[in-house]
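Chemist: here is my input, please return the structure:
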Amino acid sequence: MSATVLVINSGSSSIKYQLVDPDAGTALASGLVERIGEDAGHIEHKAGSTKTERHDRVADHGDGLRQVLALFEEVGPALSEAGIVAVGHRVVQGGKEFAGPALVTDDVVATIERLAPLAPLHNPANLTGIRVGRELLPDVPHVVVFDTAFFQTLPDAAATYALDREVAEKYSVRRYGAHGTSHQYVSAKAAEVLGRDSLKQIVLHLGNGASASAVVGGKAVDTSMGLTPLEGLVMGTRTGDIDPAVVFHLKRNAGMSVDEIDDLFNKRSGLKGLTGENDLREVHRLIAEGDTGARVGLDVYTYRLRKYIGSYAAVMGGLDVLSFTAGVGENDDIVRAEAVAGLEFLGVEIDPERNAGRKKEPTVISPDGAKVTVMVIPTNEELAIARQAMSLI
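Modeler: Model (predicted):
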């Protein structure tokens, strides 16, 4: 049997997982544990064409992972026979300390914990998955793969904020980026499909969280997310770029606390704040019904995309490939069309027939002979994590 990697993505109240064959590029099983700590939990486990669901209480992450391991043994594929050679863990924030995957040691765990203030919603949950995984699967190496690692190559001009230097250094304030595993996978896949290495690429990772990257010759030179995943594009519930003085304004004039503003910017803004919906399918429905607020919301969303495409083309001194990925990027042909509308002067255009519908495979959606190749490339962060884990061990 081929060597496999169990990939674990631990969130604050959920665990996503896949059993991956890195050589074949396939998932042998996958699943999701939701509503951890609530009265009624939910576990969905897929193996081949078989889907198994459980609705029992999941007390904590340890209980959730124990139930997952029991499902592997009960409905398959049995982990004891799956040839697992590593467990790969996603960690959001690796700071400046990690430029690639790392073998989990007590020192690595301590460093991830020390970096938690830079990703307070993510790193603690990621650590929980690591600790539980090491406890339940002690006989295989555990590897961490960082969302920020791909962006360690950013030049100083892109990574540095114009903030008092001593303050920035003391509190580790700089651009770290996020979704790096996806941006790395998609840019590499584009180069593979096109058979070219020296490409100037823009990758648009558009899901509920959204980010853009500029990649030259396989190395990231800019990205839209910053110290945290709040900066950059308009997202499902996050503001993206906003005047930082809005914080002062709301505190002084609305009497809002820092925590209340944090909640507003991260959970009640973006498309949700503009339209009442953070699901673009619902936004499209509202527009079709004549909702002018929803129309403005989508315009703001796609306007921000065009701004980043133009600015990154300028940063790179040109553009060869523009790729859409993640839930919105792969499935929403309206967003793709509106994101590039008016960019013909950059050589960016799409063929309406090629653009139509969802894309499950890497697909060129620009016309033949276009100056810029526009693509839809489904991301596969779990496969990327598995392959990075294999490369390390």
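
Chemist: CA atoms for contacts and neighbours, from now on please.
Modeler: Fine.

Chemist: does residue 72 touch residue 78 like I think?
Modeler: Yes - the criterion here is CA atoms under 8 Å, and residue 72 meets it with residue 78 at 5.2 Å.

Chemist: more crowded one of these two?
Modeler: When residue 72 and residue 78 are compared for neighbours, residue 72 comes out ahead with 20 against 14, by other CA atoms under 10 Å.

Chemist: here is a second sequence; please produce its structure as well for comparison:
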Amino acid sequence: MSDLILVVNAGSSSIKFKLYRVAGADPALVLGGGMSGIGTAPALTVKDGSGALVENRRFAPDEVPDASAAQHHVADWLIHHVGDQRVAAVGHRVVHGGPVYAEPVRVDDTVLRRLESFIPLAPLHQLGNLDPIRVLRQRRPDLPQVACFDTAFHRGHPELADRFALPRALHDEGVRRYGFHGLSYESVAGRLREIAPETAAGRVVIAHLGSGASLCALQDGRSQDSTMSFTALDGLPMGTRCGALDPGVVLHLIEHKGMTPAEVGHMLYHESGLLGLSGLSNDVRTLLASDRPEAAMAIDFFCRRVAQAAAALAVTLGGLDAIVFTAGIGENAPEIRRRTVAALGWAGLSLDHAANAASAARIDGPGSRAQVWVVPTDEELMIARHTMRLLGRAAPDATA
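Modeler: This is a model prediction of the structure:
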């Protein structure tokens, strides 16, 4: 019987997982699911590789009050379901690899301590990413665990893309632009090479639009620049995160409004973005369905910022051959794509509106000066591939 690889993508309010069978050079999906609504309306949902429902269980809030409890429930379910089948390794999404890690790494005590030191750089994500690693190390210290980093895809940027206009000593200490969503960009870049190799070799901007949102400029499939930088706060406005902000605002809030750094941090991470703009919701679906002017303004603000960022990254690339939409909003919100491309109409971009409404793979209209694509991302598959390769279970070009 072939081995299994478990992939864990953990956050503060949800845990996603996928189980893959090691089959040849590429992993085959066995099942996938997750625990959502931790602490509020916990639910464990699992589907098999064909999409058929395997488990749909709801819990009382006090049964799954926090991420730690959720991890134990998920682990218990997987142990029962996997039975005698051998899990060869576990791959984890870890948001921040800091200045140290430019590729996936097998976790040991030293690696875990280093990753913990990066928690201040990604406080919303890093702690949640590392908790399942600790739980599994306690339960199964013999089980290989692999950390795959959202920052790694952006290593190797030109120096101009990585610098802040701050004293050089700070850059040497690690205060620099890192970029995030790298596993998603790597997934989409690989898929684009499969379906449109000539396009993938050119100047491409990928828009990863979800609760967290960023854009990345790629030349020949390699990251050249990104809208996120030192932390996952920068760049686009997001569900509850502010995006690019005059640093003077932070100083004003602390010096003149009397807010503590912790209070400012909570506001920028949890009370801003689409939620702050609309005063209604951080969910694009809710905002698009609302007739409140604040909701309409929030959507317009978001789409304008996406278009502005795409234009800026086109400067980095020296032109634009294609823009690719991905992630929850990018893949499933035709209206967001329509408004964003309309804002780039001055550059000659246009949509095939029927194709866009159907979320087809290619949605640019006749005569558009750049192609427009919708390409689903699969971060978990990338993690499984990296884990296989690190353990010597896949060919070196399995992710190509």
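
Chemist: how close are the two chains, by TM-score?
Modeler: Once the chains are laid over each other, their TM-score by TM-score structural alignment, normalised by the length of structure 1 reads 0.90; 382 aligned residues with a CA RMSD of 2.3 Å.

Chemist: the strand or helix carrying residue 356 of structure 2 vs structure 1, average distance?
Modeler: Taking DSSP states H and E as the definition, residue 356 of structure 2 sits inside helix 353-357. Compared with structure 1 after the fit, helix 353-357 of structure 2 shows a mean deviation of 0.3 Å (mean CA distance after the TM-score superposition for structure 1).

Chemist: just name whatever secondary elements that helix is in contact with.
Modeler: Judged by 3 or more CA pairs under 8 Å, 6 or more residues apart in numbering; DSSP states H and E, helix 353-357 of structure 2 is in contact with helix 334-343.

Chemist: let's see it at 10 Å
Modeler: Applying 3 or more CA pairs under 10 Å, 6 or more residues apart in numbering; DSSP states H and E, one finds that helix 353-357 of structure 2 contacts helix 334-343, strand 371-374.

Chemist: residues in contact with the counterpart of residue 381 of structure 2 in structure 1?
Modeler: Taking TM-score structural alignment, the alignment pairs residue 381 of structure 2 with residue 383 from structure 1. Shown in contact with residue 383 of structure 1 (CA atoms under 10 Å, 6 or more residues apart in numbering): 5, 7, 18-27, 88, 181-182, 185, 389.

Chemist: looking at the residues you listed, which are in strands?
Modeler: Using DSSP state E, the subset of these located in strands is 5, 7, 18, 19, 20, 21, 26, 27, 88.

Chemist: correct me, but the fourth one touches residue 79?
Modeler: Yes - in this structure, residue 19 of structure 1 sits in contact with residue 79. The criterion is CA atoms under 10 Å, and the distance is 8.9 Å.

Chemist: shared neighbours, the two?
Modeler: Residues touching both residue 19 of structure 1 and residue 79 (CA under 10 Å, 6+ apart): 4, 6, 72.

Chemist: structure 2: which residue goes with the last one?
Modeler: When structure 2 is aligned by TM-score structural alignment, residue 72 of structure 1 is paired with residue 78.

Chemist: and that match, that's in a strand?
Modeler: No - counting by DSSP: H, G, I helix; E, B strand; the rest coil, residue 78 of structure 2 is not found in a strand; it is helix.

Chemist: what's around the aligned partner of residue 151 of structure 1 in structure 2, how many residues?
Modeler: Aligned by TM-score structural alignment, residue 151 of structure 1 pairs with residue 154 of structure 2. Residues lying near residue 154 of structure 2 (other CA under 10 Å) number 28.

Chemist: leaving out the residues flanking it, which one is nearest to residue 154 of structure 2?
Modeler: The shortest distance from residue 154 of structure 2 to any residue other than its chain neighbours is 5.5 Å, reached at residue 223 (CA to CA, 6 or more residues apart in numbering).

Chemist: can you tell me the helix or strand for that neighbour?
Modeler: For residue 223 of structure 2, the host element (DSSP H and E) is strand 222-226.

Chemist: tell me which residues are up against that strand.
Modeler: In contact with strand 222-226 of structure 2 (CA under 10 Å, 6+ apart) are residues 153-162, 177-182, 185-186, 189, 200-201, 203-207, 214-219, 234-235, 309-310, 313, 316-317.

Chemist: mind redoing it with 7 Å?
Modeler: Under the contact criterion CA atoms under 7 Å, 6 or more residues apart in numbering, strand 222-226 of structure 2 has outside partners 153, 154, 157, 158, 161, 179, 215, 216, 217, 218.
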